[in-house]
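>>> I'd like to go over a predicted model; first the sequence, then the structure.
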Amino acid sequence: MSEDGCVTAAQHLPAPRLIATDLDGTLLRDDKSVSERTVAALAAAEEAGIEVFFVTGRPARWMGVVSDHVHGHGLAICANGAAVVDLHAGRKFIEVRSLPRPVALGVVRALREAAPGTSFAVELTTGINYEPTYPPFFQDPGANVATAEKLLAEEAPDTAAPVLKLLAHHPELAPDAFLALARATAGEYASITRSSPTALLEISGLGVSKASTLALCCAERGISADEVVAFGDMPNDVEMLTWAGTSYAMGNAHPDVIAAASGRTVANNEDGVAVVIERILAERAAATDA
């Protein structure tokens, strides 16, 4: 660990064109706040010409936690890559990479057989619906409650709304064991990951991830992976951290994230993202002055 709290594989930090950061457990503190230090670091990065992307498992409607801190970084990748959202335009969907309903139904059937007791929720562009036995979403009181089979049926309410992801919860299995079981059971049909400390899985269209959508957004801007610095803390960040030229696991990160990242910073409650950004900008300023 260096004096400023960062561990990095390189002697000097890169001069990136884009910063991609997860939210929960990464940019946000545990109380879901964004510290003044972090707000200042994000603003300074953009003033220096570095784009900032929020890349999260959250749905668009839960982006209020950072809405007051959006400057130039108006685009967010939500639902683990299933949606690109414009935060400047009322959280408008710019791009949707949906999970086909027949595929989602196939995953439901497979997990019901492999892990009895699994309950499901269906995240749509219009909101979330869930089964009676699924842990209720108190932030979404207007959800439809029915079996996943009914919620995913073509004649169900919101049929026209794309499915962003399927969520699967198990009341007894260990989180990593449930993830491994689900990937072995249905990983050839869909992308399966997790970001919760509980046995809650997030299931997206095959090939959809934070990394693949971030790569598409960067390609549109002529930005290469080597020009990206990424931050994360949970398994749903692993592909993004592996893809980015430089990546940091938070001090509070899952072991798989630590293994995937090229560097490590301090925990989210210690402003680990800001620590790295400040160092990047300090080295850039020093190089300019030299």
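On my side now, so go ahead. Quantities reported herein were computed from a predicted structural model and do not represent experimental measurements. Numbering: from 1, shown residues only.

>>> please count neighbours and contacts with C-alpha atoms only from this point.
Will do.

>>> buried residues of stretch 45-60, list them for me.
Using 16 or more other Cα atoms under 10 Å as the test for burial, stretch 45-60 gives 45-46, 50-60.

>>> so which residues make contact with the helix ranked longest in the chain?
In the chain, taking DSSP state H as the definition, the longest helix is helix 272-289. For helix 272-289, contacts defined as Cα atoms under 8 Å, 6 or more residues apart in numbering pick out 4-6, 12-15, 21, 26-27, 37-38, 41-42, 45, 48, 231, 250-251, 265-266.

>>> centre of the chain to it, how far?
The chain centre lies 25 Å from the centre of helix 272-289; the measure is Cα atoms, centre = their mean, to the nearest Å.

>>> just the buried ones from the contacts of helix 272-289?
Counted by 16+ other Cα under 10 Å, those give 6, 13-14, 21, 26-27, 38, 41-42, 45, 231, 250-251, 265-266 as buried.

>>> returning to what we had before: which of the residues in the longest helix of the chain are buried?
Under the neighbour-count criterion of 16+ other Cα under 10 Å, helix 272-289 has 272, 273, 274, 275, 276, 277, 278, 279, 280, 281, 283, 284 buried.

>>> how about the strands of the stretch 51-200 of the chain, start to end?
Residue ranges of the strands in the stretch 51-200 of the chain, as given by DSSP state E, counting those that start in this stretch, are 51-55, 75-78, 83-86, 92-96, 119-124, 127-130, 163-169, 190-193, 200-205.

>>> quick one: contacts for residue 30?
24, 268, 269.

>>> circling back to that earlier point, adding distance to residue 171 as columns, could you present the buried residues of stretch 45-60 in TSV?
Shown next, in TSV, are the buried residues of stretch 45-60 (distance: Cα to Cα, whole Å):
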residue	distance to residue 171
45	42
46	43
50	43
51	40
52	37
53	34
54	30
55	28
56	24
57	21
58	22
59	23
60	27
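
>>> second structure follows, compare the two:
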Amino acid sequence: MTSATAPRRVPAVPRLIATDLDGTLLRDDKSVSERTVAALAAAERAGIEVFFVTGRPARWMDVVSDHVHGHGLAICGNGAAVVDLRHDGAGAPRFIKVRPVERETALDVVGTLRAAAPGTSFAVERTCGIQHEPAYPPLHMDPALSIATAEKLLDAAAAEADEPVLKILAFHPELSPDAFLGLARAAVGPRAEVTRSSPTALLEISAPGVSKASTLALCCAERGISAEEVVAFGDMPNDIEMLSWAGASYAMGNAHPAVLAAASGRTESNNEDGVAAVIERILEGR
């Protein structure tokens, strides 16, 4: 078991909990434990908002949509969208805010990575679903809306072209995940945000300035909540900005080394209900 350590800065009265899902709130089998469900419910009864902040698209949020209780909001696609998860079971989550990748930016990034890392294949994540290239591996839970080269998928006349692009996905079959991330960030520079949350060499590319942290900051500002009043949890590089921004942050016991370095505290692993353990301590302190 990983022993928890307290963060260096703890909000006196937290007003919002921001938690990643995969590898953080969810166990490895993608379930939400009874202990975690109870902790989330107790936090909201105490007046603390809970935001799920994930790289997942909105359509993959059923795993937690029953546990959002009152507000029903989640930040998806690494900050590219804010969605209302409340629906009657027949409808899809409703997009509240979208921060898309512009077509020209997406094409520029695709061209840059093709040159910098030959063998890269791409997928395009839109509000309506995913599209990908023929060589892109079957990494996702749902079938593609269409299959073609990224350039064709991003053409202004292509099918679904009127649906916003939330992020570009780039996969390399040979590079290590961190090596691919470093190479891509150096090649793309400030033209886009490049991160990763997968154990494979799969990169997630968002519009400039779009991250979990920046969208969470916008949502908090709308509620009059400061960074110092937020407690955040995460495990992978796409969580680092959020963990650095929040007043208190916890890396999971199973977290990437860079995440352990960025967070102000550490908790147990996702399979040991590390998020619930911290929430319980917060509520005991109140």
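That came in fine, so what should we check first? Quick caveat, the model's predicted, so the values are computed rather than measured.

>>> ok so, going back, and the furthest pair within the buried ones among the contacts of helix 272-289 of the first structure?
45 and 251 (21.8 Å; Cα to Cα).

>>> and for residue 171 of the second structure, the neighbour number?
23 (other Cα atoms under 10 Å).

>>> wait, what's in contact with it?
Per Cα under 8 Å, 6+ apart, neighbours of residue 171 of the second structure: 120, 121, 122, 136, 201, 202, 203.

>>> please repeat the previous calculation with a cut-off of 10 Å.
Listed by Cα atoms under 10 Å, 6 or more residues apart in numbering, the contact set of residue 171 of the second structure reads 117, 119-123, 135-137, 139, 177, 180, 200-204.

>>> what of residue 18 of the second structure?
By Cα under 10 Å, 6+ apart, the neighbours of residue 18 of the second structure are 49-54, 74-75, 212-213, 216, 230-234, 242-243, 246, 249.

>>> quick one: map residue 200 of the second structure onto the first structure.
The alignment partner of residue 200 of the second structure in the first structure, by TM-score structural alignment, is residue 198.

>>> correct me, but its match touches residue 234?
No. The criterion here is Cα atoms under 10 Å, and residue 198 of the first structure misses it with residue 234 at 12.0 Å.

>>> with neighbour numbers in mind, choose between those two.
residue 234 (24 against 16).

>>> aligned counterpart of the more buried one in the second structure, please.
So, by TM-score structural alignment, residue 234 of the first structure is matched to residue 236.

>>> any idea how far residue 53 of the second structure is from its match?
12 Å (Cα to Cα, to the nearest Å).

>>> quick one: secondary structure of residue 242 of the first structure?
helix (DSSP: H, G, I helix; E, B strand; the rest coil).

>>> and if you look at residue 238 of the second structure?
Strictly by three-state DSSP, residue 238 of the second structure counts as helix.

>>> okay, now it: neighbour count?
With other Cα under 10 Å as criterion, residue 238 of the second structure counts 25.

>>> and residue 218 of the second structure, by the same measure?
By other Cα under 10 Å, 12 other residues sit near residue 218 of the second structure.

>>> mind listing what residue 72 of the first structure touches?
By Cα under 10 Å, 6+ apart, the neighbours of residue 72 of the first structure are 42, 43, 46, 47, 49, 50, 51, 52, 53, 88.

>>> whereabouts in the first structure does the longest helix along the second structure align?
Assignment by DSSP H gives helix 103-116 as the longest helix of the second structure. Matched against the first structure by TM-score structural alignment, helix 103-116 of the second structure falls on residues 101-114.

>>> then stretch 262-279 of the second structure?
Under TM-score structural alignment, stretch 262-279 of the second structure corresponds to residues 260-277 of the first structure.

>>> how far off centre is the matching stretch?
Counting by Cα atoms, centre = their mean, stretch 260-277 of the first structure comes out at 16 Å from the chain centroid.

>>> now do stretch 207-219 of the second structure
11 Å.

>>> quick one: buried residues of it?
207, 208, 210, 211, 212, 213, 214, 215, 216, 217, 219.

>>> contacting residues for the counterpart of the fifth one in the first structure?
Alignment note (TM-score structural alignment): residue 212 of the second structure maps to residue 210 of the first structure. Residue 210 of the first structure sits next to 20, 22, 55-57, 77-83, 236-241, 243 when contact means Cα under 10 Å, 6+ apart.

>>> so what's the nearest residue to residue 210 of the first structure once chain neighbours are set aside up against?
The shortest distance from residue 210 of the first structure to any non-neighbouring residue, by Cα to Cα, 6 or more residues apart in numbering, is to residue 81 (4.4 Å). Residue 81 of the first structure makes contacts with 55-58, 95-98, 164-165, 204-205, 207-214, 236, as judged by Cα under 10 Å, 6+ apart.

>>> ok, the buried ones among the contacts of helix 272-289 of the first structure vs residue 194 of the first structure, which is closest?
residue 26 (14.9 Å).

>>> how close does the equivalent of the closest one over in the second structure get to residue 45 of the second structure?
Residue 26 of the first structure maps onto residue 24 of the second structure when the alignment is built from TM-score structural alignment. Per Cα to Cα, residue 24 of the second structure is found 22 Å from residue 45 of the second structure.

>>> what does residue 157 of the second structure give?
On the measure of Cα to Cα, residue 157 of the second structure and residue 45 of the second structure end up 49 Å apart.

>>> try residue 52 of the second structure
Residue 52 of the second structure sits 17 Å away from residue 45 of the second structure, going by Cα to Cα.
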